[in-house]
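A.B. asks: structure, please.
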Amino acid sequence: MKTHILIGKLFLDSFNILKEIQKEIQKDLKSLGFQEEIEVEFQSLNFMDSFKKNFFTLLMLSIMIDSKISKKNIVKYGKIILYLRQIVTSTDNIIDDESKGIIFISRLKNNVVSNSLVMLFCQNFLTKTCLEIDFKSYLSQKVFNKIYSIAESESLRDRE
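C.D. replies: You can find the predicted model right below:
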């Protein structure tokens, strides 16, 4: 029973940190000259909706919380996770001519152009956030190695 309570508390804490991460991403987006055209779809989620939509993100944040990583660094790693998710989603959107994800440009109706631009500025913010992390720390090296292994596994897909 104690384990269930601990896991529930970790997920609730990760949900609260996710809201902070989302606010930080919104701050990043406000630095863009066309920020009034950007729509972000994560403001109105309650815990259960977020749990369904962001399970793996919440799980990763929970693991970081349980590992006693500082909240400041969890927010940075969380931003990296969300920017990576959006970049992967935007890439998939270009291939499938869709408009999914959490960040959209309302005025652009061409999905390829819109997703390309979203991907570019997410890459810019991802790079900026990565540069804020202490590369000498063992944890950051481990995280970047894991990010590389995810990228490597994505390249194993069929081209079809």
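A.B. asks: every contact and neighbour count from this point should use C-alpha atoms.
C.D. replies: OK.
A.B. asks: scan the protein for its longest helix.
C.D. replies: The longest helix of the chain (DSSP state H) is helix 2-30.
A.B. asks: report the buried residues of the next helix-or-strand element following that helix.
C.D. replies: Where DSSP states H and E defines the elements, the next helix or strand beyond helix 2-30 is strand 38-40. By 16 or more other CA atoms under 10 Å, the buried positions in strand 38-40 come out as Ile38, Val40.
A.B. asks: to check against the first, give me the structure of this:
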Amino acid sequence: MYVFASHGDYAAATLASCELIAGKLSNFATVTFHDPMGLADLIAAYEALFAKETDPANFQIITDIPNGSPANAALQFKHKHPGVRVFSGLSLGLALALATGTPIAEALKESQAIAKELFLKGESHAEAPADTAVTSAEKAFAPAPENTG
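C.D. replies: I've put the predicted structure just below:
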């Protein structure tokens, strides 16, 4: 089970957006952190989901940011359940990769690869890093060349 955990409703919105694209996902769940919740509340939410998992080795928590309350609670939970894996950097790209069966290590790499500045075809890349590439979406939306003849 993948558990998306975040401040506010980010985790729930990410899962909803992912399901809009990929369809209903039965092995995904969310934990949302709101005032006046504390770490104990988050840990209790992780425990409730963990109790539903038939294979504890498959329980993976993905939080929005490192060192935030959802991540800190996840690490405390992991201390009690050493087989649990905890990650940070929740994004829709990461969620979609996981939803399509991509192993988490590869999904994390893919998620990092899609985080970049986008440019229009023909736009100056002078300020862009040398490794910035034109994406297929940019090619698709580039204006057609003018017909001068």
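A.B. asks: got a TM-score for the two of them?
C.D. replies: Once superposed, the chains reach a TM-score of 0.29 (TM-score structural alignment, normalised by the length of the second structure), with 73 aligned residues with a CA RMSD of 5.1 Å.
A.B. asks: what packs against the longest helix of the first structure?
C.D. replies: Where contact means 3 or more CA pairs under 8 Å, 6 or more residues apart in numbering; DSSP states H and E, helix 2-30 of the first structure is packed against helix 47-53, helix 55-66, helix 71-96.
A.B. asks: how about these in CSV, adding distance to Asp13 of the first structure and mean neighbour count?
C.D. replies: CSV is the format used below for these (distance: least, CA to CA, whole Å; neighbours: other CA atoms under 10 Å):
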stretch, distance to Asp13 of the first structure, mean neighbour count
helix 47-53, 10, 13
helix 55-66, 7, 18
helix 71-96, 11, 19
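A.B. asks: Cys130 of the first structure is nearest to which of the ones you listed?
C.D. replies: Nearest to Cys130 of the first structure, of all these, is helix 71-96, at 7.3 Å by CA to CA.
A.B. asks: tell me the helix or strand right after the closest one.
C.D. replies: The helix or strand immediately downstream of helix 71-96 of the first structure is strand 103-105, counting by DSSP H and E.
A.B. asks: between the helix or strand following that next one and helix 2-30, how many degrees?
C.D. replies: Downstream of strand 103-105 of the first structure, the first helix or strand assigned by DSSP H and E is helix 111-131. Using axes from the mean of the first three to the mean of the last three CA atoms, to 10 degrees, the inter-axis angle of helix 111-131 of the first structure relative to helix 2-30 is 110 degrees.
A.B. asks: tell me what angle helix 111-131 of the first structure forms with helix 71-96.
C.D. replies: 160 degrees.
A.B. asks: what comes up buried for whichever helix or strand comes after helix 111-131 of the first structure?
C.D. replies: Once helix 111-131 of the first structure ends, the next helix or strand along the chain (criterion: DSSP H and E) is helix 138-154. By neighbour count with 16+ other CA under 10 Å, helix 138-154 of the first structure contains the buried residues Ser140.
A.B. asks: give me the angle between helix 138-154 of the first structure and helix 71-96.
C.D. replies: Using the same axes, to 10 degrees: helix 138-154 of the first structure against helix 71-96 is 10 degrees.
A.B. asks: any chance of the helices and strands packed on helix 2-30 of the first structure in CSV, with distance to Glu24 of the first structure too?
C.D. replies: Below are these laid out as CSV (distance: least, CA to CA, whole Å):
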stretch, distance to Glu24 of the first structure
helix 47-53, 17
helix 55-66, 15
helix 71-96, 8
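A.B. asks: of all those, which lies closest to Asn115 of the first structure?
C.D. replies: Nearest of these (CA to CA): helix 71-96, 5.0 Å.
A.B. asks: quick one: distance of the closest one to the chain centre.
C.D. replies: When distances are taken as CA atoms, centre = their mean, to the nearest Å, helix 71-96 of the first structure is centred 3 Å away from the chain's centroid.
A.B. asks: now for it, which elements pack on it?
C.D. replies: Using 3+ CA pairs under 8 Å, 6+ apart, the elements in contact with helix 71-96 of the first structure are helix 2-30, helix 55-66, helix 111-131.
A.B. asks: so that helix versus helix 55-66, what angle?
C.D. replies: Helix 71-96 of the first structure and helix 55-66 meet at an angle of 160 degrees, taking the same axes, to 10 degrees as the criterion.
A.B. asks: could you tell me how many residues sit around Ala73 of the second structure?
C.D. replies: Other residues lying near Ala73 of the second structure total 22 when counted by other CA atoms under 10 Å.
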